[in-house]
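Chemist: Task: produce atomic coordinates for the following.
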Amino acid sequence: MAKRGYHHGNLREALIASALTLIEEKGPTGFTLSEAAKLAGVTPAAVYRHFSGREDLIAEVARLGYEIFAELMERAFAGGQPSALSSFEATGRAYLAFARRHPGHYVAMFESGISIQRSPELHAVARRGLGVLDRAAGQLAAQIPEDRRPPPQMFSAHIWAMSHGVVELFARGSPGMRSPFPPEDLLETGIGIYLRGLGLLPPDR
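Modeler: Next comes the predicted model:
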């Protein structure tokens, strides 16, 4: 594996880039801090100038991922206006697109075991991104009669679980998991079935 190397002043960025590569190749627990240092072209001791350990490095990868995620989700939500339904569907597609375009960040965020409570900064940006889905669900749920309306957080959690399942099984090339349908179609039809069950879409004819 070739060394990335770094220029004076961007050691932190070089280590984050190395961690992203290793997370994608080996998973969040499949590499050591020494491997990240070697890939960045520095000694293991140099890592501790910026990170207290591997978990600290992975947490920073997750935080940066949530920043990208939040921007994508906010853009999708705004782009779907003025319809609450189109905004809601757009956030689901944005989730899937993020997982495909930023697999290292995605794994650090959702599969590394790093809690979003690890730092105030991580928690704030995670809630910013996930809060977009809550807002989209809240707008759509408001159209359901109150006696049949699920809590918006439950609504968004269901869609999050569905999106995450499609990503894990079919969108990131999981070994042995293939679908005759594109992941986007699986997510769209799954959301459609869910929304029809809530009475937000008319039944298929």
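
Chemist: For the rest of this, base every contact and every neighbour count on C-alpha atoms.
Modeler: Fine.

Chemist: Which positions in the lengthiest helix in the chain come out as buried?
Modeler: Ranked by residue count and defined by DSSP state H, the top helix of the chain is helix 54-79. Residues of helix 54-79 classed as buried by neighbour count (16 or more other Cα atoms under 10 Å): 54-55, 57-70, 72-78.

Chemist: and what of stretch 129-139?
Modeler: Residues of stretch 129-139 classed as buried: 129, 130, 131, 132, 133, 134, 135, 136, 137, 138, 139 (neighbour count, 16+ other Cα under 10 Å).

Chemist: Reformat the residues you listed as CSV; add secondary structure and distance to residue 187.
Modeler: Formatted as CSV, those follow (DSSP: H, G, I helix; E, B strand; the rest coil; distance: Cα to Cα, whole Å):
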residue, secondary structure, distance to residue 187
129, helix, 19
130, helix, 18
131, helix, 20
132, helix, 18
133, helix, 15
134, helix, 18
135, helix, 19
136, helix, 16
137, helix, 16
138, helix, 19
139, helix, 20
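
Chemist: this one as well, want them side by side:
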Amino acid sequence: EQGWAAIIDGVGGTGVVTIGAVLGMAAHLEEKGCGMIDMAGLAQKGGSVFTHVRIARSPDDIHAIRVSAGKADLVLGCDLVVSGAQKVLAAVREGHTIFLANTAEIMPGEFTRSADFSLPVERLKKAISTAAGDKAHFFDATRTATALFGSSLGANMFMLGFAFQHGGLPLSAEAVEKAIELNGQAVAMNVSA
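Modeler: Alright, predicted model coming up:
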């Protein structure tokens, strides 16, 4: 048993890696084992980013960090296009994996090459629903964060809060809030999210 496993996906520069760091610090504060790996490739700003996180009772319980096929307990899909990637869907186990997907339409680079480009939102949602079944949840976190905080910057942290409220995190609220405070960025907004 390697403990809890999650994939956080999204677009570079939007806080995906920060969410992984917050989870890691919260696990550390609870004296749990944690490992994470960030896969950003050349996408520091604007490209696909994947953070794999494992949390277990102790570091000795973690043997691999990368989440393999059917082993994700949570997918925090901060960008619908990235969430629909085969490498994310393969980690999902129907009826087990909680899959939270932000439905905000963030145009990828393809949009700059074709003004007629439109996101295949329904196709992506169907692929995610097929993989996760009734554990798939869709909502526009970007719109909600903008309405609540006056900025879309809190969208991904809002999704983390949504995951917590749906029993998707093996961490206490106190540890997550303390980790957000230690991160030191937009603390009031991120704790509220």
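
Chemist: Now the TM-score, please.
Modeler: Here the superposed chains carry a TM-score of 0.27, computed using TM-score structural alignment, normalised by the length of the second structure; 85 aligned residues with a Cα RMSD of 5.0 Å.

Chemist: Just name whatever secondary elements the longest helix of the first structure is in contact with.
Modeler: Identification of packing neighbours for helix 54-79 of the first structure by 3 or more Cα pairs under 8 Å, 6 or more residues apart in numbering; DSSP states H and E yields helix 11-26, helix 84-101, helix 103-110, helix 120-141.

Chemist: can you give me the angle the third one makes with helix 11-26?
Modeler: This points to helix 103-110 of the first structure. For helix 103-110 of the first structure against helix 11-26, the angle by axes from the mean of the first three to the mean of the last three Cα atoms, to 10 degrees is 90 degrees.

Chemist: Point out the other helices and strands that helix 103-110 of the first structure packs with.
Modeler: Taking 3+ Cα pairs under 8 Å, 6+ apart as contact, the helices and strands that helix 103-110 of the first structure lies on are helix 11-26, helix 54-79.

Chemist: Go through the shortest one and flag the buried ones.
Modeler: Judged by neighbour count (16+ other Cα under 10 Å), helix 11-26 of the first structure contains these buried residues: 11-12, 14-24.

Chemist: what's the helix or strand for the residue nearest to residue 29 of the second structure when sequence neighbours are not counted?
Modeler: Computed as Cα to Cα, 6 or more residues apart in numbering, the closest residue to residue 29 of the second structure that is not its neighbour in sequence is residue 175, at 6.2 Å. Residue 175 of the second structure belongs to helix 173-183 when assigned by DSSP states H and E.

Chemist: buried stuff in that helix?
Modeler: By neighbour count on 16+ other Cα under 10 Å, the buried set for helix 173-183 of the second structure is 175, 176, 177, 178, 179, 180, 181.

Chemist: Quick one: list the elements packing against that helix.
Modeler: Packing partners of helix 173-183 of the second structure (3+ Cα pairs under 8 Å, 6+ apart): helix 16-29, helix 187-192.

Chemist: What is the burial count for residue 123 of the second structure?
Modeler: 11 (other Cα atoms under 10 Å).

Chemist: Just say helix, strand or coil for it.
Modeler: Assigned with DSSP: H, G, I helix; E, B strand; the rest coil, residue 123 of the second structure falls in the helix class.

Chemist: any idea how far residue 45 of the first structure is from residue 77 of the first structure?
Modeler: Using Cα to Cα, to the nearest Å, one gets 43 Å for the distance from residue 77 of the first structure to residue 45 of the first structure.

Chemist: make that residue 157 of the first structure, sorry
Modeler: According to Cα to Cα, residue 157 of the first structure stands 42 Å off from residue 45 of the first structure.

Chemist: With residue 79 of the first structure instead?
Modeler: Distance from residue 79 of the first structure to residue 45 of the first structure, by Cα to Cα: 46 Å.

Chemist: repeat for residue 97 of the first structure
Modeler: 37 Å.

Chemist: So between those two, which is more surrounded?
Modeler: residue 97 (17 against 10).

Chemist: quick one: contacts for residue 153 of the first structure?
Modeler: 134, 137, 138 (Cα atoms under 8 Å, 6 or more residues apart in numbering).

Chemist: got it, and residue 23 of the second structure?
Modeler: 53, 176, 179.

Chemist: can I get these in CSV with distance to residue 6 of the second structure?
Modeler: Listed next are those as CSV, based on distance: Cα to Cα, whole Å:
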residue, distance to residue 6 of the second structure
53, 5
176, 15
179, 18
